[in-house]
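**Student:** Provided below are the primary sequence and the corresponding predicted coordinates.
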Amino acid sequence: MTASRRIPRRGAAAVLAMPAMLVLASLAGLILGLTGDGWPDIAASLLLALPILFFLRSWLRRS
């Protein structure tokens, strides 16, 4: 492996920041979807779509 392709080391907080954000968004979407009607349902749908969108973005960038 050359020096230019070396991946910098990151701490646990940097590695787990995005998964933690996605868990909180999903949890908020589930709670919002169960407790509200009208605009909360739209917000819940958007929050629950975030993990899928992030997965698709990373999958498409990898190819």
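**Tutor:** Right, received. Where do you want to start? As the structure is a prediction and not an experimental result, all values here were calculated from the model. Numbers count the residues shown, from 1 in each chain.
**Student:** can we go C-alpha only for contacts and neighbour counts from here?
**Tutor:** Will do.
**Student:** show me what contacts the residue most central in space within the chain?
**Tutor:** With distances taken as Cα atoms, centre = their mean, the chain has residue 22 as the residue nearest its mean C-alpha position (3.5 Å). When contacts are counted by Cα atoms under 8 Å, 6 or more residues apart in numbering, residue 22 touches 50, 51.
**Student:** separation between residue 10 and residue 17?
**Tutor:** Between residue 10 and residue 17 the distance is 11 Å, computed by Cα to Cα, to the nearest Å.
**Student:** how about residue 50?
**Tutor:** According to Cα to Cα, residue 50 and residue 17 sit 15 Å apart.
**Student:** just the helices from this structure, written as ranges.
**Tutor:** 12-35, 39-62 (DSSP state H).
**Student:** the last one packs against which elements?
**Tutor:** Meaning helix 39-62. Other elements packing on helix 39-62 under the criterion 3 or more Cα pairs under 8 Å, 6 or more residues apart in numbering; DSSP states H and E are helix 12-35.
**Student:** want to compare, so here's the second one:
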Amino acid sequence: MNAQSMTVRRQRTGIARVFAVPALLLLASIAGLVLGLTGDGLPDALSWALLLLPILAAIFAFAKRR
């Protein structure tokens, strides 16, 4: 491997690391919305839990900043 291909590889892993958590929060939100619209009982509870994840992540991020 030459230096240029290693730099590209590092950039890709850096981008993947940066967008991993937001992508997971997006998928959790979409899954929560779909479950909330389509299910009753346990799916409703699961949808609340999934939709709570982005809120908890924001609270954690603000608390960590201080």
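**Tutor:** The structure has been received and is ready for your questions. Note that the structure is a prediction, hence the values are computed from the model and not measured.
**Student:** the residue nearest to the centre of the first structure pairs with which position in the second structure?
**Tutor:** Correspondence of residue 22 of the first structure to the second structure, assessed by TM-score structural alignment: residue 25.
**Student:** what range in the second structure does stretch 38-49 of the first structure sit on?
**Tutor:** Using TM-score structural alignment, stretch 38-49 of the first structure lines up with residues 41-52 of the second structure.
**Student:** now the matching stretch: buried residues?
**Tutor:** Buried positions in stretch 41-52 of the second structure, judged by neighbour count with 16 or more other Cα atoms under 10 Å: 43, 44, 46, 47, 48, 50, 51.
**Student:** hang on, isn't the fifth one packed against residue 32?
**Tutor:** Pointing back at residue 48 of the second structure there. Yes - using Cα atoms under 8 Å, residue 48 of the second structure is in contact with residue 32, at 6.8 Å.
**Student:** of residue 50 and residue 17 of the first structure, who's got more company?
**Tutor:** residue 50 (17 against 10; other Cα atoms under 10 Å).
**Student:** got the contact list for that one?
**Tutor:** Contact analysis of residue 50 of the first structure by Cα under 8 Å, 6+ apart lists 22, 25, 26.
**Student:** turn these into TSV, including distance to residue 61 of the first structure.
**Tutor:** What follows is the contacts of residue 50 of the first structure, written out as TSV (distance: Cα to Cα, whole Å):
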residue	distance to residue 61 of the first structure
22	19
25	23
26	23
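**Student:** let me know the closest of those to residue 60 of the first structure.
**Tutor:** Proximity of these to residue 60 of the first structure, judged by Cα to Cα, is greatest for residue 22, which lies at 18.6 Å.
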